[in-house]
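> below is the structure, and that's it, no one-letter string:
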């Protein structure tokens, strides 16, 4: 599969515009833990995931992380091209959660095509709106949902993503996703274990009762 198969509006570009992008396209494979973008001053380019998984997160003033969205196969990240969004100061860090193969579309090439292509401009606006919807949803969760509900939702989401109930997650990793402290996560996970919802072992959380987690998540 080539870049053309992954870029959703490739057929809306004329040959010259297509060449503007492909002639400057960069393909990379990064290892788990690699940081691809860091902060609003870093203008990496647009990231289009071929295979793998990326995480976009922000840091609090105290240095705590919180995940704002994930990127999977065929997902395109705009926040890694911060200089396109000059009116938005969004301090996002993007790192690889798994080994990831991706294309980097240089900002200059994308901006040039977007300036003359209504389909690209519309697609960019829709993608940006979608990402901000995810951020607003996250803010609602933080403001209105208790941490135990958010933890239950996270564990269920991870189960769906990984396709297994045996999750290779440290307490610190979970805390980083949810914007909490490792010690708080440890206490909460031990409570979940005492209630028979999970089983804890070193670097592992095994889901024992998904239905009970779903009930907690949904407030039932």
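Received the coordinates, thanks. On a predicted model such as this, the values are computed, not experimentally measured, just so you know.

> switch to C-alpha atoms for all contacts and neighbour counts from now on
Fine.

> this protein: strands as residue ranges?
Taking DSSP state E, the strands of the chain run over residues 26-30, 35-38, 46-51, 54-59, 65-71, 76-77, 93-96, 100-105, 166-167, 198-201, 204-207.

> now do the most centrally placed residue in the chain against residue 170, distance only.
Nearest to the geometric centre of the chain sits residue 70, at 1.8 Å (CA atoms, centre = their mean). For residue 70, the distance to residue 170 (CA to CA, to the nearest Å) stands at 18 Å.

> so residue 109 touches residue 22, yeah?
No: the criterion here is CA atoms under 8 Å, and residue 109 misses it with residue 22 at 9.1 Å.

> looking at those two, which one has more neighbours?
More crowded of residue 109 and residue 22, by other CA atoms under 10 Å: residue 109, with 19 against 14.

> where along this structure do the helices fall?
Along the chain, the segments classed as helices by DSSP state H run 3-6, 15-22, 107-116, 118-144, 147-162, 171-178, 182-194, 210-217.

> measure the nearest residue to residue 181 once chain neighbours are set aside to residue 195 for me?
Nearest residue to residue 181 in three dimensions, chain neighbours excluded: residue 175, at 5.4 Å (CA to CA, 6 or more residues apart in numbering). Counting by CA to CA, the gap from residue 175 to residue 195 is 20 Å.

> okay, pairing it with this:
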């Protein structure tokens, strides 16, 4: 187990580290699997060792908006808050790639929060980070046009060829597939990208 890569691990006492190693359950999942649904009360916390998870909210109109992405050696604050306080999650989580990680049960999380001030600080810093991420999402929705948000999202990806459907991109943007498809086709006519089934290839640096 590569728990040493998680920020909080070195802040635990040797007894807490030993208890953690005994308690954790390894988990692996394929891409496209739901970890929890909006409104669930979770009983375990995922420590993500490898892969990516998208955390999103779904409105009454069934449109989705991405709150943030969970990546290597991170812990989900939506999942954590629900588990610690036993309240419904404010969003859902889905694997966007195959993942590997560990499940940390509620009892141990509550114990660490109660007994270890360093772990408390870690959770609060995580909360601050995610609140900042959500604030940026809301700012983008309020002040930026959808085409600009799509441009920025495409530019931020690591590879020029992005494996994503129009519907998946619409979910990231909190919009409809029809609207996103119209914008992408306009960009294709402007020779900014090439659309293929299930992928978008950038052919010009915006």
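Everything's here; your move. A quick note: this is a predicted structure, and the numbers were derived from the prediction, not measured.

> now the TM-score, please.
Once superposed, chain against chain, the TM-score is 0.93 (TM-score structural alignment, normalised by the length of structure 2); 205 aligned residues with a CA RMSD of 1.6 Å.

> returning to what we had before: let me have the strands of structure 1 in a markdown table, adding distance to residue 11 of structure 1 as columns.
Shown next, in a markdown table, are those (distance: least, CA to CA, whole Å):
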| stretch | distance to residue 11 of structure 1 |
| --- | --- |
| strand 26-30 | 20 |
| strand 35-38 | 28 |
| strand 46-51 | 17 |
| strand 54-59 | 26 |
| strand 65-71 | 23 |
| strand 76-77 | 17 |
| strand 93-96 | 29 |
| strand 100-105 | 17 |
| strand 166-167 | 40 |
| strand 198-201 | 47 |
| strand 204-207 | 44 |
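
> for residue 9 of structure 1, find the nearest of these.
Checking the strands of structure 1 against residue 9 of structure 1 by CA to CA gives strand 76-77 as the closest, at 11.8 Å.

> show me which of residue 175 and residue 195 of structure 1 is the more surrounded one.
Per other CA under 10 Å, whichever of residue 175 of structure 1 and residue 195 has more neighbours is residue 175, with 21 against 12.

> what residue in structure 1 is paired with residue 188 of structure 2?
Aligned by TM-score structural alignment, residue 188 of structure 2 pairs with residue 193 of structure 1.

> its match contacts residue 205, doesn't it?
No: Residue 193 of structure 1 is not in contact with residue 205 according to CA under 8 Å; the separation is 9.5 Å.

> mind listing the shared neighbours of those two?
residue 199 (CA atoms under 8 Å, 6 or more residues apart in numbering).

> neighbour count for the two, which is higher?
Legend: neighbour count by other CA under 10 Å for residue 193 of structure 1 and residue 205, higher for residue 205 (20 against 17).

> how about the more buried one, what's its match in structure 2?
Aligned by TM-score structural alignment, residue 205 of structure 1 pairs with residue 200 of structure 2.

> I'd say the residue nearest to the centre of structure 1 and residue 54 touch.
Yes: using CA under 8 Å, residue 70 of structure 1 is in contact with residue 54, at 5.7 Å.

> so who does residue 176 of structure 1 touch?
Residues near residue 176 of structure 1 by CA under 8 Å, 6+ apart: 64-67.

> please apply the same query to residue 112 of structure 2.
16, 119-120 are the contacts of residue 112 of structure 2 under CA under 8 Å, 6+ apart.

> before we move on, what about residue 210 of structure 1?
Contact analysis of residue 210 of structure 1 by CA under 8 Å, 6+ apart lists 156, 197.

> and if you look at residue 188 of structure 1?
residue 148.

> so for residue 138 of structure 1, what's the nearest residue that isn't a sequence neighbour?
Spatial nearest neighbour of residue 138 of structure 1, chain neighbours left out: residue 68 (6.7 Å); criterion: CA to CA, 6+ apart.

> neighbours of the closest residue to residue 30 of structure 2 other than its chain neighbours, how many?
Of all residues not flanking residue 30 of structure 2 in the chain, residue 98 sits nearest, at 4.3 Å (CA to CA, 6+ apart). By the measure other CA under 10 Å, the count of residues near residue 98 of structure 2 is 15.

> got a list of what residue 98 of structure 2 touches?
Shown in contact with residue 98 of structure 2 (CA under 8 Å, 6+ apart): 28-31, 51-52.

> take the contacts of residue 176 of structure 1 and write them to CSV, including distance to residue 165 of structure 1 and neighbour count.
Output for these, formatted as CSV (distance: CA to CA, whole Å; neighbours: other CA atoms under 10 Å):
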residue, distance to residue 165 of structure 1, neighbour count
64, 27, 16
65, 25, 21
66, 23, 20
67, 21, 21
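
> using JSON lines, lay out those residues together with distance to residue 189 of structure 1.
As requested, those are exported to JSON lines (distance: CA to CA, whole Å):
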{"residue": "64", "distance to residue 189 of structure 1": "19"}
{"residue": "65", "distance to residue 189 of structure 1": "19"}
{"residue": "66", "distance to residue 189 of structure 1": "18"}
{"residue": "67", "distance to residue 189 of structure 1": "19"}
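
> and in structure 2, which of those residues remain?
Using both residues aligned by TM-score structural alignment, their matches' CA atoms under 8 Å, structure 2 keeps these contacts from those: 64-67.
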